[in-house]
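Undergrad: give me a 3D structure for the following:
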Amino acid sequence: MGGNYEFEQKSLIACISRNHPELAKERFQFAEESWSNAVVIVGNRYIFRFPKTDSAKKSLKIEKQVLPKLSERLSLAIPSIKYVSGLNEGLAYAYYPLIKGSKLSKKFYQSLPREQKKGVQKDLGRFLSDLHAYPVKEINNADFTDVDVKENWEHFYKEIKRAISPYSNKALDRSIKQLFDRFLSNPANFKFKPCLLHADLKPSHLLYDVENERLSGVIDFGAMEVGDPAFEFVGLYDAYGKEFIMKVMDHYTGIIDPTFWQRINDFYMKIVHFYDVIYGVETGDAAMIKYHLSVIQKVLQNSS
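TA: I've put the predicted structure just below:
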C-alpha cells in the first residue's frame, strides 16, 4: 500500500516560504485534504499539493508530464503545474495557479436554472470526449500506459481480500468472490479500447464559474490512469444520478461498446465503497471500515 505521510501545517508553510520566498508574506489557507494530498492555497493565487502517499508522489510526476500537452486539447481549464520538487528539497510538492470557480456540489447543481444545467451537461460531455480521445501513445511512461485492465482488476480483488480479511465474514467473502468472478470471467467486459481517464470525477473536482454561467475547470488528476472509459462515469453517476449521466452522454462522442452500461451497473457501481474500505485500512479508521463493509454487504445482498 506504500507509505502514508501526515504533515503539520507549520511545516508546509515553512517549506513553501523557504523554497518560494516571494510568497512568504502571502496568506496561507489549508483546504480540505484529499486522501492523497495535503492542499495549501497561497495568496488565493496558487495551489500547493503535498502528496501523502508514495503512489501520490509518482502521480505528480506523471501529471507534470501529461497535463501540459493535455490542456491544449481540452475545452476546460485543468491544473497547469509549474513545478514539482526534487528529492533534495525536503517535502515533495507541486504547485500551479488556482483555477477560479465553485465546487459543483449536487445541491448547487440542482439549484441552477435549466439552461445552466444544460450548459454543464454540454461542457462535461465535450470535456470527456476530448479527454478520452487523447492519444495515449504520446505518454512516455511504460508503467502508466502498458496496462492490462483485466490484470489490474485481478490485482485489485487480491488487494481487497487482503484489506478486509480481519473484518469480513464468510457470507461477505462469498458475495465479493461472486461479484469479481462474474466480471472477470466475461471476455466481453474487456473488449473496449483503453483511454486516458481522470478516474476520480466527483463534485469536489468540478469547478463552476457563476459569473460566466459555465464549468470553469476540472481539478485533481492524481488518480489519472489509462483504462475503461465506462469507469469514468461512475463517480458522476454516484453523485448526480442516472438522468444527469444520460444527458452528459448526449454530448459524448466516445465509443459506447455493447457492455458499457452493464459494466457500470453490474460492477463499477457496486465497488465504489471498496475504495473507502482500503483508505480506512490505510489510515487505521476502524469505524470507516465497518461502515463501508456494511454498505457493501447490503448492496451485494440486494443484487443477488
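Undergrad: drop to CA atoms for contacts and neighbour counts, all remaining ones
TA: OK.
Undergrad: for the stretch 51-200 of the chain, which segments are assigned as strands?
TA: Remark: strands assigned in the stretch 51-200 of the chain by DSSP state E, counting those that start in this stretch are 83-84, 94-97, 102-103, 195-197.
Undergrad: wait, which of the ones you listed is closest to residue 285?
TA: Among these, strand 102-103 comes nearest to residue 285, with 26.8 Å by CA to CA.
Undergrad: who are the contact partners of the most centrally placed residue in the chain?
TA: The structure's the chain has its C-alpha centroid closest to residue 200; by CA atoms, centre = their mean the separation is 1.9 Å. Each residue near residue 200 by CA atoms under 8 Å, 6 or more residues apart in numbering is listed here: 220-221, 223-224, 232, 235.
Undergrad: 10 Å instead, please
TA: 219-225, 231-236 (CA atoms under 10 Å, 6 or more residues apart in numbering).
Undergrad: for the closest residue to residue 271 other than its chain neighbours, which residues are in contact?
TA: The shortest distance from residue 271 to any residue other than its chain neighbours is 7.7 Å, reached at residue 296 (CA to CA, 6 or more residues apart in numbering). Counting by CA under 10 Å, 6+ apart, residue 296 touches 172, 175-176, 270-274, 277, 302.
Undergrad: PyMOL command for the buried members of the residues you listed?
TA: Burial among the contacts of residue 296 is assessed by 16 or more other CA atoms under 10 Å; the matching PyMOL selection reads:
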select buried, resi 172+175+176+270+271+273+274+277
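Undergrad: could you also give me the structure for this next sequence, so I can compare it with the first?
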Amino acid sequence: MPMVDPDMSLDQLAPIIVATFPELAGSSFSLLSEGWDSVAVDVDDRLIFKFPRNADAERALAMEARLLAAIRPVIATPVPDLEVFETPRRFSRHCKLKGEHLLTADYERLPDDDRQHLARAMAQFFAQLHRLERQVMADAGAKALEGWPHPDYVAERALPQLSGVDRALAERTLVAWQELPPDPLGEVYGFFDGHGWNMAFDHQRRRLNGIYDFADSGFGPLQQEFVYPSLVSHDLTARIIGEYEAMTGKALNRERINLLTGVLHLVEIAWALENPDMLATLLGFYRHWADRQPV
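TA: Model (predicted):
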C-alpha cells in the first residue's frame, strides 16, 4: 500500500465532509482504504466518500461517475451511485454497498450451489456490460484499456524473481503472449477488474450484493475480462465461463484465457518490484497458477 499522506488523513478529510454535509457532524468516520489513486472514508457504515490523491485521479473519478450513470440503469448488478462534489476539493459520495471482499479462503468455504450462483451473477454482469453500445460508453468517457507493458519489460523485471520450472514456464508464457493473435471475439466495454476486492459479498447470505471500482473499466479484448476472477479462484473462472457461454452463445477460448491469466501475474510482478510485501503476494498468485499448468 502507498505511504500515508498527511493531507489524506482522517483528521484532514472528515472536516471536509462535515463542511459539505453538516448533518454528519456527529457521525462515525473511518478510513476504509488507502489506495494508490484515492482514499475512501466510511461514514456510519452507510456512506462512502472517495478523495483522489492527484489530478489524474480526480479526472478518473469524474469519468467513473459518468460511466456509472450510463451503466446503472441497464444492468441488474448493483453498482455505486456516484455523486461528485467540487469544494473545497473534488470528492465523491455514494451509499455503501453492503458486503465484504470475497477472498480465496472465503470462496473455498462456499457450498457448490452458492459457487454456481455467484458465477451466474458474475457472468450476467459481464454479459450485460458487453452488450452496451460502444458509442454510448465513449460518450460517457470510456477509453481503451491501458495496455500491459511490452513483453521485454515484463521479462526484464519479472523473470529474475523466478527460478527453475517457474522461470521456464514464465519464459514460454511470454513467448506465447507475443505470438497471440487479436481476440477473435473483438473488443467490448468491460469491467476488467472482476476480482474479490471489488465485490460487496454478503458472507452470511452467501450472495453478491454489488460490484464497485470502475476506474479500470474500458474498451478491451472480450476474453481478457475473464482473467481477473482467477485471483479469487480458478474454479470460479471456469464456472463463470460456462455460465457466460450459456447466456450469450459465444464460445470462449479457455487456453487463451489461461495464458492471459499467467501474463497478468507476470505483469503485476514486474510492476510490484518496489513493494516487497505486495511482491510476495503476487509471486504466490503466479505459483498457484503455475502449479495448474501441464508439465
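Undergrad: where does the TM-score land?
TA: After superposition, the two chains reach a TM-score of 0.78 (TM-score structural alignment, normalised by the length of the second structure), with 288 aligned residues with a CA RMSD of 3.9 Å.
Undergrad: before we move on, the earlier item: among the strands of the stretch 51-200 of the first structure, which comes closest to residue 56 of the first structure?
TA: Of all those, strand 94-97 comes closest under CA to CA, at 11.1 Å.
Undergrad: just checking, what packs against the closest one?
TA: In terms of contacts (3 or more CA pairs under 10 Å, 6 or more residues apart in numbering; DSSP states H and E), strand 94-97 of the first structure is packed against strand 37-42, strand 46-51, helix 54-71, strand 83-84.
Undergrad: so it aligns onto which residues of the second structure?
TA: When the second structure is aligned by TM-score structural alignment, the counterpart of strand 94-97 of the first structure is residues 92-95.
Undergrad: how big's the offset between the matching stretch and the first structure?
TA: For stretch 92-95 of the second structure, the mean deviation from the first structure after alignment is 1.1 Å (mean CA distance after the TM-score superposition for the first structure).
Undergrad: excluding covalently adjacent residues, which one is nearest to residue 208 of the second structure?
TA: Per CA to CA, 6+ apart, closest to residue 208 of the second structure is residue 201, 4.5 Å.
Undergrad: tell me the counterpart of the one you found in the first structure.
TA: In the first structure, the residue matched to residue 201 of the second structure (TM-score structural alignment) is residue 208.
Undergrad: could you do residue 238 of the second structure as well?
TA: By TM-score structural alignment, residue 238 of the second structure lines up with residue 246.
Undergrad: for the match of residue 201 of the second structure, grab the count of nearby residues.
TA: 21 (other CA atoms under 10 Å).
Undergrad: just residue 4 of the second structure next, same as before
TA: Residue 4 of the second structure: 11 neighbours (other CA under 10 Å).
Undergrad: check contacts around it.
TA: 34-35, 39.
Undergrad: then residue 102 of the second structure?
TA: Taking CA under 10 Å, 6+ apart, we find residue 102 of the second structure in contact with 195-203, 208, 232.
Undergrad: specify which member of these is nearest to residue 50 of the second structure.
TA: residue 198 (14.6 Å).
Undergrad: test my guess that that closest one contacts residue 211.
TA: Yes - using CA atoms under 10 Å, residue 198 of the second structure is in contact with residue 211, at 5.8 Å.
Undergrad: contacts only, for the residue lying closest to residue 65 of the second structure once chain neighbours are set aside.
TA: With CA to CA, 6+ apart as the criterion, residue 65 of the second structure has its nearest non-adjacent residue at 5.2 Å, and that residue is residue 82. Neighbouring residues of residue 82 of the second structure by CA under 10 Å, 6+ apart: 48-50, 61-62, 64-69, 91-95.
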